[in-house]
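Q: this one's structure only:
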């Protein structure tokens, strides 16, 4: 990897961190970096850093996604929130009501909204204000970026931000060097919880694979 490429990826990673925060708009140059860096470049950079430190990091239960539909915590959610007025903030119940029919109990709306809001937060698309009762969700600048741009760049941006989230960074970087059993990596969860989470995890990995070039060898190293 050339020095220029290294510098490009370093800057792109920094801008992802900046853009996942609730404030601080990106310049046109920074935006161009985010949408031009390939996912495999980010993974290689993170893998190199982890190898140098002999540390893949760690997984916490809160880092593992739980959702019913990926798009309901991705591009579809941010587009809907932007149209409804993202400055207002949305409760878990309100997010659930966006997607579920009218014949559900209130707890179902809250749980659906909570799962998808928390996953969107993992990906850096929204931030949840836990200082309010009930908690409210707002679009981050990255969420605004996705809501304001064409679908042609959304998948790449979303792929890169998922790759840099704690759980998938851990799995992908470790799989860069060795075979990974996801079930073993999350065996601190109850067995039934693992069974529920695995389809989510592999659904996201499929999304990453579909929107990336040259990472097949990494995905092939990841098993249930």
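A: In hand now; what should we look at? Computed from a prediction, not measured in an experiment: that's the story for all the values here.

Q: make it CA atoms for all contacts and neighbour counts henceforth
A: Will do.

Q: can I assume residue 137 sits in a strand?
A: Yes. With DSSP: H, G, I helix; E, B strand; the rest coil as the criterion, residue 137 is part of a strand.

Q: And the helices in this protein, which stretches?
A: Using DSSP state H, the helices assigned to the chain run over residues 3-19, 28-36, 39-53, 75-84, 92-99, 106-122, 141-148, 151-163, 166-177, 182-185, 191-210, 216-219.

Q: Let's have the ones you listed in a markdown table, adding distance to residue 60 and mean neighbour count.
A: Listed next are those as a markdown table, based on distance: least, C-alpha to C-alpha, whole Å; neighbours: other C-alpha atoms under 10 Å:
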| stretch | distance to residue 60 | mean neighbour count |
| --- | --- | --- |
| helix 3-19 | 19 | 16 |
| helix 28-36 | 27 | 15 |
| helix 39-53 | 18 | 18 |
| helix 75-84 | 25 | 18 |
| helix 92-99 | 22 | 20 |
| helix 106-122 | 12 | 21 |
| helix 141-148 | 23 | 23 |
| helix 151-163 | 16 | 20 |
| helix 166-177 | 8 | 21 |
| helix 182-185 | 10 | 14 |
| helix 191-210 | 13 | 16 |
| helix 216-219 | 21 | 16 |
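
Q: Structure two is appended below for comparative analysis:
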């Protein structure tokens, strides 16, 4: 079992914000198909093209989904000006999975996200309110991030099996 000191500090950088989990799952597909790193705005266009969208909207969309993909080890964000998103060694393998397999794998990869770890560790010992873990954040940030946590916890629960008794018990103790 992880000890608190072994988990990463929860910050806005590692609490996901996204519009669509499916868009984040498409990040490896886009990166591998193009075979080159993409800026956030380029990635945003590939993930959700709409000719009426402003460049800043594409950039934010690409950034949010790239960051979730990075938290799941499906992509890397590399430094430079501007930042670029590139495939990881795992990206190609993930891309080869069926959509159902990708979603199941994503449910397991979500355990890599520090706030998911912390909430589940604490929920193993009793009831927890996920919003309490967002207390240091501004109200607007909490409002945007809490539904994303809900989405990830639902995904985890959907892909848990009966043998995952401890996980299912912890999930039942999470209040979203």
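A: That came in fine, so what should we check first? What you see is a predicted model; the values in this text were computed from it and never measured.

Q: on that earlier part again, closest one to residue 65 of structure 1 among the helices of structure 1?
A: Closest approach to residue 65 of structure 1 among the helices of structure 1 is made by helix 106-122 (5.4 Å; C-alpha to C-alpha).

Q: what's the angle from that closest one to helix 92-99?
A: With axes from the mean of the first three to the mean of the last three C-alpha atoms, to 10 degrees defining the directions, helix 106-122 of structure 1 sits at 90 degrees from helix 92-99.

Q: Remind me what helix 106-122 of structure 1 packs against, helices and strands.
A: Packing partners of helix 106-122 of structure 1 (3 or more C-alpha pairs under 8 Å, 6 or more residues apart in numbering; DSSP states H and E): helix 92-99, strand 126-129.

Q: Out of the ones you listed, which is closest to residue 48 of structure 1?
A: Here strand 126-129 is closest among those (C-alpha to C-alpha), at 28.9 Å.

Q: what stretch of structure 2 does that closest one fall on?
A: Using TM-score structural alignment, the residues of structure 2 aligned to strand 126-129 of structure 1 are 75-78.

Q: show me what contacts the spatially most central residue of structure 1?
A: Centroid-nearest residue in structure 1: residue 123, 2.5 Å away (criterion: C-alpha atoms, centre = their mean). Residues in contact with residue 123 of structure 1 (C-alpha atoms under 8 Å, 6 or more residues apart in numbering) are 158, 161, 162, 165.

Q: how about the helices and strands packed on helix 106-122 of structure 1 in CSV, adding distance to residue 28 of structure 1?
A: Output for those, formatted as CSV (distance: least, C-alpha to C-alpha, whole Å):
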stretch, distance to residue 28 of structure 1
helix 92-99, 31
strand 126-129, 21
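
Q: so which of those comes closest to residue 199 of structure 1?
A: Closest to residue 199 of structure 1 of those is helix 92-99 (C-alpha to C-alpha; 20.1 Å).

Q: Now do that closest one against helix 75-84, angle only.
A: 110 degrees.

Q: Quick one: list the elements packing against helix 92-99 of structure 1.
A: helix 106-122.

Q: Excluding chain neighbours, give the residue nearest to the aligned partner of residue 118 of structure 2 in structure 1 in space.
A: Matched by TM-score structural alignment, residue 118 of structure 2 corresponds to residue 170 in structure 1. Of all residues not flanking residue 170 of structure 1 in the chain, residue 56 sits nearest, at 5.9 Å (C-alpha to C-alpha, 6 or more residues apart in numbering).

Q: List the buried residues in the match of strand 126-129 of structure 1.
A: Within stretch 75-78 of structure 2, the residues that count as buried by 16 or more other C-alpha atoms under 10 Å are 75, 76, 77.

Q: Pick the one among the residues you listed closest to residue 54 of structure 2.
A: Nearest member of those to residue 54 of structure 2, counting by C-alpha to C-alpha, is residue 77, at 22.4 Å.

Q: does the closest one really touch residue 84, like I thought?
A: Yes. Using C-alpha atoms under 8 Å, residue 77 of structure 2 is in contact with residue 84, at 5.6 Å.

Q: these two touch, right, residue 27 of structure 2 and residue 63?
A: No. Judged on C-alpha under 8 Å, residue 27 of structure 2 makes no contact with residue 63 at a distance of 10.7 Å.

Q: Find the residues that touch each one of the two.
A: residue 43.

Q: can you pull the contacts of the aligned partner of residue 23 of structure 2 in structure 1?
A: In structure 1, residue 23 of structure 2 lines up with residue 72, judged by TM-score structural alignment. Counting by C-alpha under 8 Å, 6+ apart, residue 72 of structure 1 touches 99, 116.
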